[in-house]
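Engineer: The sequence isn't on hand, but the structure is:
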C-alpha cells in the first residue's frame, strides 16, 4: 500500500496526492462500517488499482492531529483568516467566532486584513490595533501592496493552511496573486447587500510552489460554539487567558463577579471593549444552547 494525502473529495470520489501524482479513489466499505469518513487533508493508505488511469482504493485513514468542521478539513497547521476592511464591511463578531474555532484546534493564526487601498490608514488602524493587542499577527494586503503578498508567501511556505473568511473579502484573488498558476474564480460584490457571491464550490488542498498547501474554502456566515462549556471560552481569547488565576474566584466567568481582573483590564483599555463584548455574546450563546 501507498501513503498519500486527500486533496479533494467530490461525489464519493477522493483524489489522493502521491509523489505529485493524483489518484482517484473510492473508499473501502470497511471504512464506512467503522464510521471513518475521509476528509480533505487526511493522510491515507491506498492501493493502486490501475497505474495508467491513476485509479485506487482507500484502505485506511491515518490518525488525525486535528479536524475542523467549517471548513471540513483535517491535519491543518495554521489558519489565515481573511477579512476586508470594507466592501463588504467587516463583521468582527464573525471574525472572533472563527478565531475561537481556530484556537480550540490549537492552530497558529494569522489575521489578514485585505483591500487596505480602499480606505485611509486612519480609518482602519483601530481594527488592526484590536487584534495586535490581543496577540495575533496581523497582515495587511491589497492589489497594490506587494510587500503584503510577499509576506503572505513566507507565512504559507511549507505548511498546510486554512485560508478562510466570508465571501467577497478577496481570498481567491489573493491566492491567484501568490501563485500565477492558481486560476481560481473570483467573485463580485453585490452592490445591494455588499456581500460576496460564493465562488468556491468545494474544499480543496491547493499545492504551492514553496512546498505548502492552502485550503480554499467556501465563505461561511455562522459558526456555532456549542462544542464547549462556559468555563472553557476564556481559553480561546488570548488576552483574557493572560489573567487566568488572578481573579478572586477560580470559576470566574468575567461577567458580574466581584474582583474580576478581566473586567478591570477592559475598563483600563488593556483589553478591547469590542473583544470583551464578543466574549460575552458567545458566553450567552453557550449558556442558551445548554438549556435545550
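Structural biologist: Thanks, I have it. If you're wondering where the values come from, they're calculated on a predicted model, not measured in any experiment. Numbers count the residues shown, from 1 in each chain.
Engineer: Every contact and neighbour count from this point should use C-alpha atoms.
Structural biologist: Will do.
Engineer: the strands in the stretch 151-292 of the chain, which residues?
Structural biologist: Under the criterion DSSP state E, counting those that start in this stretch, the stretch 151-292 of the chain contains strands at 160-164, 204-207, 213-216.
Engineer: helices or strands next to the second one in the packing?
Structural biologist: Looking back up the chat, that one is strand 204-207. strand 2-10, strand 213-216 (3 or more Cα pairs under 8 Å, 6 or more residues apart in numbering; DSSP states H and E).
Engineer: next up, a second structure to put side by side with the first:
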C-alpha cells in the first residue's frame, strides 16, 4: 500500500504527496467513527486509482500535533511577531511559547517589520531580545520589505517541517514570499478600524521552502490552554525548569511556597519579572478552567 505525507487539507479533501506526485484523497468513514481527523503533516497509507480519486486508509502515529493551527509532526515553530502594526505583545508571545513548549516543539522567535521601528521601540525590543536569548530562545529580526534577516532565518528551515504561527497581520505570508517570491501567497494590510490583520491564509498547507517544509497557517489572536495542566505549566518556562531544581519542595508551583528558587530568581533579576507575571496569570487561568468531562 503506498504511503505519503498530507500537504494540504481543504474542503474535505486531503492532498497527499507520494513519489513526486500529489493525490487528491478523501478520508474513509472509519476515521469519523473513531474520531480521527487526518491532519496536514500526517504520514498516511492511501489507495488511489488516479491522482484525483484516492482514499486515506490509515494515519501513522504522530510525534506531536497542534489544534490551532491543525497540523502534526512538526519539528519547529517559527513564532512570528511584528515590531509594529500590530505592536509587539510579550503576553501573547509567552502564550505561544507555552503551547509550543507543551508539545515539545522547538520554538524560534521571528520579529518582523523591523523597518518600521523608531529608537524607543528599538531599545524596548533589544531588551526583550536579550531576555529571551538569555533563556535560550532563538530570536531573529527581519524585514520582508527591506529583505533583512532572511539569510539568518533560512538555515533554520532546511530539512525540517516548520509551522509559521502568529497573530493576524504580523506578516507571515509576506515573510515566506520574501524567502521564495514564486509562492505569491496572498497578503493583506492591517485594518485601521480593528487594529489587527485580516485572515489572508484560509487553510493549512505545507510549502516547499529552503529545502524544508513550511506550513503557512491561518492567523489567530488568542490561544487557550485546554490541554495543559497546572503541574505542567512551569515546565513550559525553561528558566523556571532549571531554577526549580533548587526549590525547597519538589513539585513547587512557585506561588506561595517558602524558599522557592524561581521567586528568588525574579527578586534577584535573573528571571524577567514580566515572565513570572505571565506565569501567574496563566496559572490562574488554568486553575479557573471548567473541568472537562
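Structural biologist: Nice, thanks for sending it over. A quick note: this is a predicted structure, and the numbers were derived from the prediction, not measured.
Engineer: still on that earlier bit, wait, which of the strands of the stretch 151-292 of structure 1 is closest to residue 244 of structure 1?
Structural biologist: For these, the distance to residue 244 of structure 1 is smallest for strand 160-164, at 29.0 Å, taking Cα to Cα.
Engineer: what's the mean deviation for that closest one versus structure 2?
Structural biologist: By mean Cα distance after the TM-score superposition for structure 1, the fitted strand 160-164 of structure 1 averages 0.4 Å away from its aligned residues in structure 2.
Engineer: what's next to stretch 217-229 of structure 2, contact-wise?
Structural biologist: 69, 92, 95-96, 99, 102, 163-169, 199-205, 286 (Cα atoms under 8 Å, 6 or more residues apart in numbering).
Engineer: same question, stretch 242-260 of structure 2
Structural biologist: Identification of contacts with stretch 242-260 of structure 2 by Cα under 8 Å, 6+ apart yields 231, 234, 261, 262, 263, 265, 280.
Engineer: end to end, how far does that stretch reach?
Structural biologist: Using Cα to Cα, to the nearest Å, one end of stretch 242-260 of structure 2 lies 12 Å from the other.
Engineer: same thing with stretch 11-31 of structure 2?
Structural biologist: Stretch 11-31 of structure 2: ends 16 Å apart by Cα to Cα.
Engineer: out of all of them, which helix in structure 1 is the longest?
Structural biologist: In terms of residue count, the longest helix belonging to structure 1 (DSSP state H) is helix 273-290.
Engineer: mean distance, that helix to its aligned residues in structure 2?
Structural biologist: Aligned to structure 2 and superposed, helix 273-290 of structure 1 gives a mean residue distance of 0.9 Å (mean Cα distance after the TM-score superposition for structure 1).
Engineer: starting at the chain centroid, how far to the top helix by length along structure 2?
Structural biologist: Longest helix in structure 2 by number of residues, with DSSP H as the criterion: helix 119-135. Distance, stretch centre to chain centre, for helix 119-135 of structure 2: 21 Å (Cα atoms, centre = their mean, to the nearest Å).
Engineer: quick one: it to helix 273-287, angle?
Structural biologist: Using axes from the mean of the first three to the mean of the last three Cα atoms, to 10 degrees, the inter-axis angle of helix 119-135 of structure 2 relative to helix 273-287 is 70 degrees.
Engineer: By neighbour count, which of the contacts of stretch 242-260 of structure 2 wins?
Structural biologist: Within the contacts of stretch 242-260 of structure 2, most neighbours by other Cα atoms under 10 Å means residue 262, with 26 neighbours.
Engineer: Tell me how far that one lies from residue 19 of structure 2.
Structural biologist: Using Cα to Cα, residue 262 of structure 2 is found at 51 Å from residue 19 of structure 2.
Engineer: residues contacting residue 92 of structure 2?
Structural biologist: Residues in contact with residue 92 of structure 2 (Cα under 8 Å, 6+ apart) are residue 222.
Engineer: Settle this for me: residue 6 of structure 2 is touching residue 15, isn't it.
Structural biologist: Yes: counting by Cα atoms under 8 Å, residue 6 of structure 2 touches residue 15, with 5.6 Å between them.
Engineer: Tell me which of those two has more neighbours.
Structural biologist: residue 6 (28 against 24).
Engineer: mind listing what the more buried one touches?
Structural biologist: Going by Cα under 8 Å, 6+ apart, the list of residues near residue 6 of structure 2 reads 14, 15, 16, 17, 39, 40, 41, 42, 43, 44.
Engineer: just residue 47 of structure 2 next, same as before
Structural biologist: Neighbouring residues of residue 47 of structure 2 by Cα under 8 Å, 6+ apart: 1, 2, 54, 55, 56, 57.
Engineer: For those residues, pick the one with the most neighbours.
Structural biologist: Neighbour counts for the contacts of residue 47 of structure 2 (other Cα under 10 Å) peak at residue 56, which has 24 neighbours.
Engineer: Structure 1: which residue goes with that one?
Structural biologist: For residue 56 of structure 2, the aligned residue in structure 1 is residue 58 (criterion: TM-score structural alignment).
Engineer: Contact partners for its match?
Structural biologist: Residues in contact with residue 58 of structure 1 (Cα under 8 Å, 6+ apart) are 25, 26, 27, 28, 44, 45, 46, 47.
Engineer: of these, closest to residue 183 of structure 1?
Structural biologist: Checking those against residue 183 of structure 1 by Cα to Cα gives residue 25 as the nearest, at 24.6 Å.
Engineer: pretty sure that closest one contacts residue 17?
Structural biologist: No: under the criterion of Cα under 8 Å, residue 25 of structure 1 is not in contact with residue 17, lying 10.6 Å apart.
Engineer: So the two - more neighbours on which side?
Structural biologist: Higher neighbour count among residue 25 of structure 1 and residue 17: residue 25, with 23 against 20, using other Cα under 10 Å.
Engineer: gap between that one and residue 200 of structure 1?
Structural biologist: As for residue 25 of structure 1, its distance to residue 200 of structure 1 is 22 Å (criterion: Cα to Cα).
Engineer: now do residue 42 of structure 1
Structural biologist: Residue 42 of structure 1 sits 20 Å away from residue 200 of structure 1, going by Cα to Cα.
Engineer: Between those two, point out the one with more neighbours.
Structural biologist: Between residue 42 of structure 1 and residue 200, counting by other Cα under 10 Å, residue 42 is the more crowded of the two (26 against 18).
Engineer: Now do the same contact list for residue 147 of structure 1.
Structural biologist: So residue 147 of structure 1 contacts nothing (Cα under 8 Å, 6+ apart).
Engineer: tell me the SS of it?
Structural biologist: Residue 147 of structure 1 falls in the helix class when you classify it by DSSP: H, G, I helix; E, B strand; the rest coil.
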